[in-house]
Each structure stands twice: as C-alpha cells, then as structure tokens.
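K.L.:
My questions concern the predicted model and sequence given below.
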Amino acid sequence: MERYPGDDSPLVRPYLLTGGRSRPARTDLELITLVVAVSEEIREAVGPEQAEIVRLCQEPCSVAEVSALLNLPLMVVKVLLSDLIDRGHLIHRPPPPTTAVPSRQLLQAVLDGIRRL
C-alpha cells in the first residue's frame, strides 16, 4: 500500500472502499442524520470499514461522527452507510425539517463559542 512520507497510516483510495461510487444511493443522509445498528454483528462478508461502522453504531451516531471517528471523507462514509442501510444492518432517522428561525440567543451562543476557538 502507498504511504505518505512520514505517515504511518496506509493510503487507501476512496473509490476502493466505495466500489468506484462517488455518491450514495440514498439522498436522505445529512450530517446530523442519526444511524444505529440493528444487530451487534454482521453475518455476511463486508469490508473492515463497514464492520467498524456497525460496531460504532451500537449507540445512535450521526453521519458526521462516523466520518470523524473513522477518519474517512464524508462522501465515502455516506456511501458505506447507504449500503449498510439498504442491506438492513443499520436504520436511520433523518433530522426533522426545520422551518423555524433560530433564536437570537442561540445564534449569539454559537457565535461566542466560535470566537472562543
């Protein structure tokens, strides 16, 4: 496997993990969509990344969290999650549609938090 100079982690091309796909089959996977595993283990042959996703999702986890915990690009994770949902290994709950405008107090708290970074 290829490696970056000074990097101990292997370089795995995203198209290898997704079977060449760059978009998930599902269009309802947003950053804050929660996914949870249906069972503790998968009884069919899957890649190590998909097995790790099922392990991580024993408790509800957002799409963004899965991406961060696996250190994989968001689109790659969406493709893998989409496959696992379609195979019945995961279930998901898209966030409810929001039409309300956030309060000024909430926006100020977010801005204050960003400034502290």
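P.N.:
That came through, no problem. Residues are numbered from 1 along each chain as shown.
K.L.:
hey, let's count contacts and neighbours off CA atoms from now on
P.N.:
Noted.
K.L.:
just the helices in the chain please.
P.N.:
Here the chain has its helices, by DSSP state H, at 14-17, 48-56, 63-70, 74-86, 104-116.
K.L.:
Buried deepest among those, which one?
P.N.:
Ranked by mean neighbour count, the helices of the chain are led by helix 74-86 with a mean of 20 (mean count of other CA atoms under 10 Å).
K.L.:
And here is the other one:
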Amino acid sequence: MNASPQDGPWLDDAAGRLIRPYTVSGGRTKPTTALDLLSMVRATGSGLQPHMGPEHGLALRLCAGPTSVAEIAAHLRLPAVVTKVLLSDLVDCGALTARAPRFHTNPSDRSLLEAVLDGLRQRL
C-alpha cells in the first residue's frame, strides 16, 4: 500500500479510497447539528468519546483554531455530508463548538466578495 502520511489510513495511491465514506459516518447521512460549509468549528479541549473512530480524532485535530466545515472536508478528503456528520458527533459530545457564518446585511456585497477573493488568492 502506497499511502502518503497526510492521506491517512483510508487512501491508497493504486486502489483509491479503502473505506467507503458512509462507513466512516456509520451509514448516517443527517448531522444532528445544523452545519453548512461556511460554519466555523473549534475544539473546546474536551476529548473524544470511546466509541468514536480515528476519523473523529483527525477532524478534531484540524479544529485547533476556528476552521470551516469546507476546509475540514477538503483535508479529510471526505464528502461534505460525511464531514458534517463527524463534526456534529464532536459537537454533541462537547469536543467542538460550532458557529454559523456571519454575513453582512447583504451576503453578495461587493466588498465582502472582494475580500473573499483576496483571501483565496493569498492561499493559492
């Protein structure tokens, strides 16, 4: 198996994903916490519950500072819905806090969109 260290145990260069995403979430497709891709989550300092898997631990480590659900899904290389289920498990047990995205009165405000574009350009 030729998995690179950052890919975690569920990816293999030749075979692809070794574990189906729905097995990571225990077959669940509905998170118990209302999260969208722009929601910010942050670790509280509480640990994992004993029944949680390694994916929960990896997600929790990614949340040392405020991090968006979209960013966590990208790092985990999991579909957004699976990531939301994992994160909602962590919110439910008190390991994470979640905050809805803050929009100005007009989410399509030109200055807001330009700020987002500038941030993306800096990261690329």
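P.N.:
Everything's here; your move. The shown structure was predicted, so the numbers you read here are calculated from the model rather than taken from an experiment.
K.L.:
Of the helices of the first structure, which is nearest L34 of the first structure?
P.N.:
Proximity to L34 of the first structure, assessed across those by CA to CA, is greatest for helix 63-70 (6.4 Å).
K.L.:
which of the residues in stretch 10-26 of the second structure are buried?
P.N.:
Within stretch 10-26 of the second structure, the residues that count as buried by 16 or more other CA atoms under 10 Å are 10-11, 21, 24-25.
K.L.:
Span of that stretch from start to end?
P.N.:
Terminal residues of stretch 10-26 of the second structure lie 15 Å apart, using CA to CA, to the nearest Å.
K.L.:
Counterpart of L90 of the second structure over in the first structure?
P.N.:
L90 of the second structure maps onto L84 of the first structure when the alignment is built from TM-score structural alignment.
K.L.:
Also P21 of the second structure?
P.N.:
In the first structure, P21 of the second structure lands on P14 (TM-score structural alignment).
K.L.:
distance of its match from R43 of the first structure?
P.N.:
The gap separating P14 of the first structure from R43 of the first structure is 24 Å, by CA to CA.
K.L.:
Also I114 of the first structure?
P.N.:
Counting by CA to CA, the gap from I114 of the first structure to R43 of the first structure is 44 Å.
K.L.:
Report the contact partners of the nearest residue to the match of P21 of the second structure once chain neighbours are set aside.
P.N.:
The shortest distance from P14 of the first structure to any non-neighbouring residue, by CA to CA, 6 or more residues apart in numbering, is to V76 (6.3 Å). By CA atoms under 8 Å, 6 or more residues apart in numbering, V76 of the first structure lies in contact with 14, 17-18, 22.
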